[in-house]
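Chemist: sequence and predicted structure are below.
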Amino acid sequence: MTKLKAPVAVPADVDGDLATLRGDCARMAGHWHVPDRTASGPVSPSLIHGVEVPSKSARLLDAMSDYGD
């Protein structure tokens, strides 16, 4: 007969686990203010300006395959 060792204790996650995260979110939910939903219309492309993407991020996105490849 094989003698089994006691299970090795796994160290707790320093940042917490999913249950802790869900509990934190539940406690904070009462503090969040949700504004009334308003319908938004389309924005003219001429109004969209000033968006800067770091070259490192642009290269990363350029190297990714398109959705569905």
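Modeler: Great, that's in hand. Numbering: from 1, shown residues only.

Chemist: please make it C-alpha for all contacts and neighbour counts, starting now.
Modeler: OK.

Chemist: who's in contact with L61?
Modeler: Counting by C-alpha atoms under 8 Å, 6 or more residues apart in numbering, L61 makes contact with nothing.

Chemist: so in the chain, which helix runs the longest?
Modeler: helix 18-29 (DSSP state H).

Chemist: just give the number of residues close to G23.
Modeler: G23 has 11 neighbours, counted by other C-alpha atoms under 10 Å.

Chemist: tell me how far it lies from L61.
Modeler: For G23, the distance to L61 equals 35 Å [C-alpha to C-alpha, to the nearest Å].

Chemist: and M28, how far from A58?
Modeler: M28 is 35 Å from A58, by C-alpha to C-alpha.

Chemist: same deal with L21?
Modeler: Where A58 is concerned, L21 sits at a distance of 32 Å (C-alpha to C-alpha).

Chemist: this is the other structure I want to compare:
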Amino acid sequence: MPALIHCGTGEKQSSKDRKMRMLSPQPFKVAEIFQENIKGKSIILVDDIYTTGRTFFHAADCLFENGAKSIETFSISR
């Protein structure tokens, strides 16, 4: 089970232009079973493609709001 649950509109980032991506609202929430495990932890986020970075920013914001200590990112391609 993933720690982050996508609760957005379901519209793919690839179907949006840069401006639309940057204006997109927070699409993530932390799965309830992970909420206590995130507090005070260092986390690595992995994504396949880094385009605008918006997915990473949204994911990191969500995790920080739930108590993450630090977040590093890794993407396969840019």
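Modeler: Okay, I see it. Predicted model, so just to flag it, every value in this text is computed and none were measured.

Chemist: once they're superposed, tell me the TM-score.
Modeler: Once superposed, chain against chain, the TM-score is 0.23 (TM-score structural alignment, normalised by the length of the first structure); 30 aligned residues with a C-alpha RMSD of 3.6 Å.

Chemist: distance between the ends of stretch 61-77 of the second structure?
Modeler: Where stretch 61-77 of the second structure begins and where it ends lie 22 Å apart, using C-alpha to C-alpha.

Chemist: mind telling me what element V46 of the second structure is part of?
Modeler: strand 42-49 (DSSP states H and E).

Chemist: which strands or helices does the top helix by length along the second structure pack on?
Modeler: When the second structure is parsed with DSSP H, its longest helix is helix 54-65. Here helix 54-65 of the second structure touches strand 28-30, strand 70-77, going by 3 or more C-alpha pairs under 8 Å, 6 or more residues apart in numbering; DSSP states H and E.

Chemist: adding distance to V46 of the second structure and mean neighbour count, write the ones you listed out as CSV.
Modeler: Below are these laid out as CSV (distance: least, C-alpha to C-alpha, whole Å; neighbours: other C-alpha atoms under 10 Å):
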stretch, distance to V46 of the second structure, mean neighbour count
strand 28-30, 15, 19
strand 70-77, 5, 12
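
Chemist: turn the ones you listed into JSON lines, including distance to D47 of the second structure.
Modeler: Shown next, in JSON lines, are those (distance: least, C-alpha to C-alpha, whole Å):
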{"stretch": "strand 28-30", "distance to D47 of the second structure": "14"}
{"stretch": "strand 70-77", "distance to D47 of the second structure": "5"}
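
Chemist: out of the ones you listed, flag the one nearest F57 of the second structure.
Modeler: strand 70-77 (9.8 Å; C-alpha to C-alpha).
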